[in-house]
Structures are given as structure tokens and as C-alpha cells.
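# Coordinates for the following, if possible.
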Amino acid sequence: MLKVSSKIAIPLEEIDMHAVRSQGAGGQNVNKVASAIHLRFDIRASSLSEEVKERLLNLQDQRITADGVIVIKAQRFRTQEKNRADVLERLAALVGKATRRRKKRLATRPTRASKERRLKQKTRRGQVKSLRGKVSDH
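Sure thing, here's the model as predicted:
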């Protein structure tokens, strides 16, 4: 079980992980060892609550495909075990992000003093700019 929060856990059977070769520099190790991990997690087929599924699908994240599958690749570390832990941690963070509710914004209005300060600053700035003009010959 991947524990996301105290109330949410994802069974590991729902998470599809495959080891693949890493990209980039690394010499012989990178050429012969499959240390990178590809994770695929189907949101719609998961055991998450409908509310969490909906929030996950509505996230604007490039790791979520149009089919509702989360695809994460971890190749930061040299060992497969560390990359596996990293990819699971990143999935938990993404799902955790979707579970948090955003606070509703309270509408506020600027104070009279702040309006006056803004207008005074605009006037001062306009005067500075008007002085930048050409000097007349009077």
C-alpha cells in the first residue's frame, strides 16, 4: 500500500511499474542496467474516491494523459530501488495535491488611504515624466 495521507492509500496492485534504461551520460552502467522506473497509474480504474478522481483529472499537469493515466518516469538515481521509491513518492505527492481543498478567497476592497497613496504616487510620477520634456528657450 502506498500511503498518501491518513485517509488515502493506494494498493500497489493498481500501480504499474516497469524498469527501463536511463537516458543521458553514465557509461557502461547506463548502457546495461535498467535502473529508471516508468510508473503508470490509471485514475479512473483506481480505488480512490470519486471526488479525488475528479480532482486529479482536473489538475493541469503534463504527467496526466487525456485517457486519465498518470505517467511518471524516475531516473534521478543510479539504483532501481531508489528510483522506485522516488517515483512512488512523486505519485503520492501528486495525489496529495489533489486531495487538498483550496481556501475560498474573501473579497476585499482597497482602503481609502491606499487609494489616495496610489493617486498621489501617480501624480508625482506624472510630474517627473513631464519634466523630462525638451527645455523651452523662453
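# When you work out contacts or count neighbours from here on, use the C-alpha atoms and nothing else.
Will do.
# what kind of secondary structure is the residue most central in space within the chain in?
For the chain, the residue nearest the mean C-alpha position is Asp61 (6.5 Å; C-alpha atoms, centre = their mean). The local conformation at Asp61, judged by DSSP: H, G, I helix; E, B strand; the rest coil, is coil.
# Now do the same contact list for Met1.
Residues in contact with Met1, defined by C-alpha atoms under 8 Å, 6 or more residues apart in numbering, are 9-12.
# how many other residues sit next to Leu12?
By other C-alpha atoms under 10 Å, the residues close to Leu12 number 12.
# returning to that earlier point: can the contacts of Met1 go into a markdown table with extra columns for distance to Ala19?
Formatted as a markdown table, the contacts of Met1 follow (distance: C-alpha to C-alpha, whole Å):
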| residue | distance to Ala19 |
| --- | --- |
| Ala9 | 23 |
| Ile10 | 20 |
| Pro11 | 19 |
| Leu12 | 16 |
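# Following up with a second sequence; could you model it the same way so I can compare the two?
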Amino acid sequence: MLIISNNVSLNDWEIQLTAIRAQGAGGQNVNKVSSAIHLQFSIPHSTLPDIYKERLMARSDSRISKEGVITIKAQQFRTQEQNREDALNRLAEMIRAAMVVQKARRETRPTRGSKERRLKAKGIKSQTKSLRGRIRD
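Okay, here's the model as predicted:
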């Protein structure tokens, strides 16, 4: 069972874990041992509350397919157990992050001091560039 928050958790049958061979350097160990984990989680067929499902489906994340299947590949560690824990932690973090509400941005205007500093910097840059030109008599 994967615990997301105090009142939200996922059952083991909802998460499909598959052991695969990892990519990259590692010699014989990588070529022989299936230590990487391929995690798949179907959002529409899960027991998550509807608000979680809506927010996850609304995210523009490349790990979420059009059908609502989250795919995570964990191959950072040498052992299958560590990669399994990493994949489950990443899934839990993704679900928690979907529930964080972004603070609305208040539109502000630049202060007079910041405008003056910007114009002064532009003047200095302009003078530096004009000195790089051809020397005339």
C-alpha cells in the first residue's frame, strides 16, 4: 500500500511494477540483471478521489499518456529494491504535487529606482559599444 496523504492511499493492485534491464554503463551487471523498474499506474481505473484524478489528468507531463497512464522508469540504483522504492516515491510525489495550488500572481509595476538603474545600465552598455567602433579624426 502506497500512502499519499492522511486519508488517501493506493492499493498494491493499482500499481503495476515490472523489472527490466537498465540502460547505460555498468558492464556485466547491467547486461545480466533486471534491476530497473518500469512502473505503470492508470489514473482513471484507480481509487483516487475525483479531484486528484482531474488535477493529474490536467497536468502537462510527458510521463502521463492521453489515456491517463503514468509511466515511470527507475534505474538510478544498482538494486531492484532501491529502484522500486524510488519509483514508488516518485509516483507519490507526482500525485502530491498535483494537489498543490499555485499562488495567483499579482501584477506589479517597476519602481522608479529600478527604471533609472535599467536606463543607466543601458547608457553604459551603449557607450561601451560606441567606443568599439572605427576611430575617426
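# how near is the residue nearest to the centre of structure 1 to Ile72 of structure 1?
As for Asp61 of structure 1, its distance to Ile72 of structure 1 is 11 Å (criterion: C-alpha to C-alpha, to the nearest Å).
# For Lys3 of structure 1, list the residues it contacts.
Counting by C-alpha under 8 Å, 6+ apart, Lys3 of structure 1 makes contact with 9-10, 92.
# Lys122 of structure 2: which element?
Using DSSP states H and E, Lys122 of structure 2 sits in helix 112-131.
# returning to what we had before: got JSON lines for the contacts of Met1 of structure 1, with distance to Leu106 of structure 1 and secondary structure too?
Listed next are those as JSON lines, based on distance: C-alpha to C-alpha, whole Å; DSSP: H, G, I helix; E, B strand; the rest coil:
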{"residue": "Ala9", "distance to Leu106 of structure 1": "33", "secondary structure": "strand"}
{"residue": "Ile10", "distance to Leu106 of structure 1": "35", "secondary structure": "strand"}
{"residue": "Pro11", "distance to Leu106 of structure 1": "38", "secondary structure": "coil"}
{"residue": "Leu12", "distance to Leu106 of structure 1": "40", "secondary structure": "helix"}
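# Just the buried ones from the residues you listed?
Neighbour-count burial (16 or more other C-alpha atoms under 10 Å) applied to the contacts of Met1 of structure 1 gives Ile10.
# Check the contacts of Met1 of structure 1 and tell me the two furthest apart.
Ala9 and Leu12 (9.3 Å; C-alpha to C-alpha).
# Could you export the contacts of Lys3 of structure 1 as CSV, including distance to Arg76 of structure 1?
Formatted as CSV, the contacts of Lys3 of structure 1 follow (distance: C-alpha to C-alpha, whole Å):
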residue, distance to Arg76 of structure 1
Ala9, 25
Ile10, 23
Ala92, 17
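# Please consider this matter closed, and thank you.
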